[in-house]
Each structure stands twice: as C-alpha cells, then as structure tokens.
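Visitor: only geometry, no sequence info:
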C-alpha cells in the first residue's frame, strides 16, 4: 500500500513491450530505482516534484521491508 501511495501505481499492472503484453511488478521497479539512487523518478507526477526526498526514501524502504 505504501508503494501505491508514493507512485500512484497499482502493485501489478499489464504493460505493452514491443507489441507483447506482460505484467509489470511495481515493487521490482522500486527496488531497481532504490539501488540506482533514483527513487524520485517513481513519485506521483501530480506532486510536480514537490515531494521531500528523505520522506520518499523512508517510505519506500519501509514498504520494501514489508514486501
């Protein structure tokens, strides 16, 4: 639930990739972004960059520990 709050995405959704449809698992995306130090890229776009990076990082880490 925390991941959905941060990124405004459902945890699992269908995506198109080169004409193929496949499932995208949002926590996997979050883990990759966390490792790369790019968590702010997954924050809900409606916030227009007005999210506190430290709070986002804390929320995502807590959410990933729960997963």
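Guide: Nice, I can see it. Small disclaimer: the values here were computed from a predicted structure and weren't measured. Residues are numbered from 1 along each chain as shown.

Visitor: contacts, neighbours, all on C-alpha from now
Guide: Fine.

Visitor: Now do the helices in this protein.
Guide: Ranges of helices within the chain are 2-7, 26-36, 53-66, based on DSSP state H.

Visitor: out of those, which comes closest to residue 13?
Guide: The closest of these to residue 13 is helix 26-36. By CA to CA, the value is 8.0 Å.

Visitor: for comparison:
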C-alpha cells in the first residue's frame, strides 16, 4: 500500500494506509466462523494499537504455522 502512494488528505501522512487483522481456517481443526471473525477482529485492533499501517496475524495462526 505504501509503495502505491495513493493520496489521502485525511491522513496525517498524506497517503492511504492499511491496517489488517488475519485469521485462517486450518484443515483438521474445528473452529466456527464466528471465532475466525473474532480472531481477525482482535488482530485488527492489535494492528491499530501497534501504530497502524500494518498487518497482524492472530496468535492461533502464528502458533500453527510454527508447528
């Protein structure tokens, strides 16, 4: 997003930024869609709390990818 340099006058940096939270379905693990959304939402708020303009991954996803 940063490399695109899309102008956005409402942002102090003057360009469009992106904050995102990521969760994922892992085959073989039973998890509800509500839980996936909650995990993604919590990751989004973590991204915003950490300074915005970043992507945060839900801890459950990070834990599985390290196994």
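Guide: Arrived safely, thanks for sending. All of these numbers come straight from a predicted model, not from anything done at the bench.

Visitor: TM-score of the superposed pair?
Guide: TM-score of the superposed chains, computed with TM-score structural alignment, normalised by the length of the first structure, equals 0.28; 28 aligned residues with a CA RMSD of 3.1 Å.

Visitor: sorry, back to before: would you mind finding the most buried of the helices of the first structure?
Guide: A comparison of the helices of the first structure by mean neighbour count, using mean count of other CA atoms under 10 Å, puts helix 2-7 on top with a mean of 18.

Visitor: For that one, name the packing helices and strands.
Guide: In terms of contacts (3 or more CA pairs under 8 Å, 6 or more residues apart in numbering; DSSP states H and E), helix 2-7 of the first structure is packed against helix 53-66.

Visitor: same for the helix it packs on, what does it pack against?
Guide: Using 3+ CA pairs under 8 Å, 6+ apart, helix 53-66 of the first structure is in contact with helix 2-7, helix 26-36.
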